[in-house]
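**Student:** Give the three-dimensional model of this entry:
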Amino acid sequence: MTEFITHDTVSTRYWHTLDDGRIQCDLCPRFCKLHKDQRGLCFVRQNLDGQVVMTSYGRSSGFAIDPIEKKPLNHFLPGTPVFSFGTAGCNLACKFCQNWDISKSREMDTLMGQVSPEAIAQAALAHGCDSVAYTYNDPVVFHEYAIDTAQACRSLGLKSVAVSAGYVCEQPRAEFYQWMDAANIDLKAFTEDFYHKITGSHLQPVLETLQYIKQETSVWLELTTLIIPGENDSEAELEAMTQWVVENLGADVPMHFTAFHPDWKMLDKPRTPVSSLLQARQIALKNGVHYAYIGNTHDKSADSTYCHGCGKLLIGRDWYELSEWNLDTQACCRFCGEPCAGVFKPQPGNWGGETASGGDGTIRL
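**Tutor:** Have a look, this model is predicted:
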């Protein structure tokens, strides 16, 4: 049970005291070593009174109802609405961050008022959502709040979706993912040099998280890679990445290759050309990935799902709106009977179409 210190500050478990009196946070592989009252790089975990506390419990940066495809998850309850929220702070330092106003926020008072895990679960249920997504900033840094919310959701029959960079240590990772039902993990690149210089982190812990989720949990997993011109878009890197995915995670893990736009501290790079996204997708398919998509751009063909058995169109997508649906009630191809990997209802939802026709889904509690 979460132990409150103040209404938005809670005790945490993953830390230990060093010989020099500092406290080391053991939540993620950054292992911040904190003097008295010092905050970690994430800014929301602090050495307070001889322990590491989370200072943003229950404080959200906003709520929205999104199509699940926006996370992006194409094989988890397609067409259904997901209740999305985040807090502030992040344990990475990506120069290209496209949510930097949230993830790098130091203005805690700009966060919304106190919202309990139970209130989030009840609001998601009341708005007809099938799941709740922990997103906008990385849920690793609001570990306790996310887990408490996921527990409240599970008690109401709601699913939980993590949108994360996967940079988390072994014990907190196991605790976190026992409460998740699906995850989209950012595999930001496939070189240590990229991770170290551009994100301030390391590649290997992310790969370990991916293998853990796929091999030791029942969590539905999809991957996203933001393709940045001149940084992670070489043919050799994409070959190595997609081969590793097939060999270590399996051919059924969907991959999303999304377009970069200049932001935060990376304003000197051009937008990703669609040709680069299509090349990444083709390399993935060539290397045996069954489901590969492009994102942050409009291409109905490359956003749609095809049967890896007969090649026929299974799920048509136009932005977030579903069109063709050629899965039977057992999630098999209507043409050849090949199963389509994922978590599906007998019939798809239509939330993407509703969103496209009116409103951005933003709500207040």
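**Student:** alpha carbons only for contacts and neighbour counts from here, please
**Tutor:** OK.
**Student:** what's next to the one helix or strand E118 maps to, contact-wise?
**Tutor:** Assigning secondary structure by DSSP states H and E places E118 in helix 117-126. With contacts defined as CA atoms under 8 Å, 6 or more residues apart in numbering, helix 117-126 is touched by 58, 82-83, 130-132, 145-146, 148-150, 152-153, 156, 158, 365.
**Student:** again, 10 Å this time
**Tutor:** With contacts defined as CA atoms under 10 Å, 6 or more residues apart in numbering, helix 117-126 is touched by 57-58, 63-65, 81-85, 116, 129-132, 145-159, 364-365.
**Student:** What ranges does the stretch 251-365 of the chain have for its helices?
**Tutor:** 274-286, 300-303, 351-357 (DSSP state H, counting those that start in this stretch).
**Student:** thinking again about what came up before, mind checking which of the contacts of helix 117-126 are in strands?
**Tutor:** 63-65, 81-85, 131-132, 159 (DSSP state E).
**Student:** ok so, going back, could you save the helices of the stretch 251-365 of the chain as TSV and add columns showing mean neighbour count and distance to Y320?
**Tutor:** Output for those, formatted as TSV (neighbours: other CA atoms under 10 Å; distance: least, CA to CA, whole Å):
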stretch	mean neighbour count	distance to Y320
helix 274-286	20	18
helix 300-303	18	9
helix 351-357	17	5
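**Student:** nearest to F176, of the ones you listed?
**Tutor:** helix 351-357 (27.8 Å; CA to CA).
**Student:** Next, the second sequence, to be compared with the first:
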Amino acid sequence: MKEAMLYERLKDKEVRCQLCSHRCKIKPEKTGICGVRKNVDGTLYSLVYGRVIARHVDPIEKKPLFHFLPGSRSYSIATVGCNFRCDFCQNFEISQMPRDQGIIMGDTMSPEEIVAEAKEARAKTISYTYTEPTIYFELAYDCARLAVEEDIRNVFVSNGYMTKEALETIRPYLHAANIDLKGDDRFYRRHCGARQSPVLETLKNLKEMGIWLEVTTLLIPGENDSLDLVRELARFIKEELGPGTPWHLSRFYPRYHLTGLPPTEVEKLAAARQIALEMGLRYVYTGNVPGDPGEKTYCYACGRVIIDRFGFTITDYHLDEGRCSFCGAEIDGVWS
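**Tutor:** A predicted model of the protein is given here:
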């Protein structure tokens, strides 16, 4: 175990975790909502520091990040645990392991070993992903600091529920993030055990801090796929984050506790994408539909395809130092 960052000691050996927006008040010998931060005699500890449950070398497009070092490799890690309890979780076997099984598993790895493996894999980035990086913040923070020394950048793939204190702490070492914007407040309360407003604040904070940001929404039939909600979320992204913020609309497949629902109709994804484009967003993508036209990056100025993709693979590329090779328009992103 490693002593946690970002908590305060209270009376009677209770502590308050300040890492995520639940701000759990934790009694002695109890854990927070995430199940991986435990109060031991008045000191808060991380139970997952250096316990890596998953590690892979992925294309950066899998995060998904389409406008951040496209075509590069991202060394990707996770521990068990999450501060949400999404009933549609795509990685529930590891994210919900502490809650559903009452156990914590993972291979023992130091930050030095993680960064060394990333370097050996010739990865341009380390992505903290698959579960929720906020809950293994201490490990991510130590890895991120070492990674920067090796000219490796850092990426959070997150539900966006971290506090501003956590974001300000990791800020010097965090270069990009993909944040889930899952739905309206009712959806968050019903399906995730959380609220929407802290996520909106995180999105705005990331933008203000100059960290490259992309947003993902998994469209679930009958739950968060109304076109009125699409308009509402698109309006927030455009007005608060800027029209150059990429938005990924992903197809739902039945998982975990929502196995009774059908996959998202491809036509519904296409309609949602078209609405978001009409609302003024420059880059709107459809995910989990390999070969769909919505995987491509189009120049917002001339309409030509400037990055052609099939799944996570780039098949054609027409950018010259961040500008459209056809018309010269500057394309939002981090390209080198």
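**Student:** picking that back up, the helix holding E118 of the first structure maps to which residues in the second structure?
**Tutor:** Aligned using TM-score structural alignment, helix 117-126 of the first structure spans residues 111-120 in the second structure.
**Student:** Same list (the helices of the stretch 251-365 of the first structure) but as a markdown table, adding distance to W100 of the first structure.
**Tutor:** Shown next, in a markdown table, are the helices of the stretch 251-365 of the first structure (distance: least, CA to CA, whole Å):
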| stretch | distance to W100 of the first structure |
| --- | --- |
| helix 274-286 | 23 |
| helix 300-303 | 26 |
| helix 351-357 | 25 |
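**Student:** Let me know which of the ones you listed is the nearest to L249 of the first structure.
**Tutor:** helix 274-286 (13.3 Å).
**Student:** What span of the second structure is that closest one aligned with?
**Tutor:** The aligned range for helix 274-286 of the first structure is 266-278, by TM-score structural alignment.
**Student:** do the same with stretch 253-260 of the first structure
**Tutor:** The aligned range for stretch 253-260 of the first structure is 245-252, by TM-score structural alignment.
**Student:** ok, how many other residues are close to the spatially closest residue to I77 of the second structure that is not a sequence neighbour?
**Tutor:** Excluding the flanking residues, the one nearest I77 of the second structure by CA to CA, 6 or more residues apart in numbering is R55, at 4.4 Å. Other residues lying near R55 of the second structure total 19 when counted by other CA atoms under 10 Å.
**Student:** Just the buried ones out of the ones in strands among the contacts of helix 117-126 of the first structure, please.
**Tutor:** With burial judged by 16 or more other CA atoms under 10 Å, the buried subset of these is 63-65, 81-85, 131-132, 159.
**Student:** Let me know the closest of those residues to H196 of the first structure.
**Tutor:** H196 of the first structure lies nearest to F85 out of those, by CA to CA, at 28.1 Å.
**Student:** The second structure: which residue goes with that closest one?
**Tutor:** Using TM-score structural alignment, the partner of F85 of the first structure in the second structure is I77.
**Student:** Next one: its match from G32 of the second structure, what distance?
**Tutor:** 22 Å (CA to CA, to the nearest Å).
**Student:** Repeat that for Y256 of the second structure.
**Tutor:** Y256 of the second structure sits at a distance of 22 Å from G32 of the second structure (criterion: CA to CA).
**Student:** more crowded one of the two?
**Tutor:** G32 (20 against 14).
**Student:** Longest strand in the second structure, by number of residues?
**Tutor:** The second structure, longest strand under DSSP E: strand 212-219.
**Student:** Could you list every helix and strand in contact with that one?
**Tutor:** Strand 212-219 of the second structure is packed against strand 153-158, strand 176-180, helix 197-209, helix 227-236, strand 247-251, helix 266-278, strand 284-287, with contacts defined by 3 or more CA pairs under 10 Å, 6 or more residues apart in numbering; DSSP states H and E.
**Student:** If you compare the directions of that strand and helix 197-209, what angle comes out?
**Tutor:** Between strand 212-219 of the second structure and helix 197-209, the angle formed by their directions is 150 degrees, by axes from the mean of the first three to the mean of the last three CA atoms, to 10 degrees.
**Student:** got JSON lines for the ones in strands among the contacts of helix 117-126 of the first structure, with distance to S103 of the first structure too?
**Tutor:** Listed next are those as JSON lines, based on distance: CA to CA, whole Å:
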{"residue": "F63", "distance to S103 of the first structure": "15"}
{"residue": "A64", "distance to S103 of the first structure": "17"}
{"residue": "I65", "distance to S103 of the first structure": "20"}
{"residue": "P81", "distance to S103 of the first structure": "24"}
{"residue": "V82", "distance to S103 of the first structure": "21"}
{"residue": "F83", "distance to S103 of the first structure": "19"}
{"residue": "S84", "distance to S103 of the first structure": "15"}
{"residue": "F85", "distance to S103 of the first structure": "12"}
{"residue": "S131", "distance to S103 of the first structure": "22"}
{"residue": "V132", "distance to S103 of the first structure": "19"}
{"residue": "K159", "distance to S103 of the first structure": "24"}
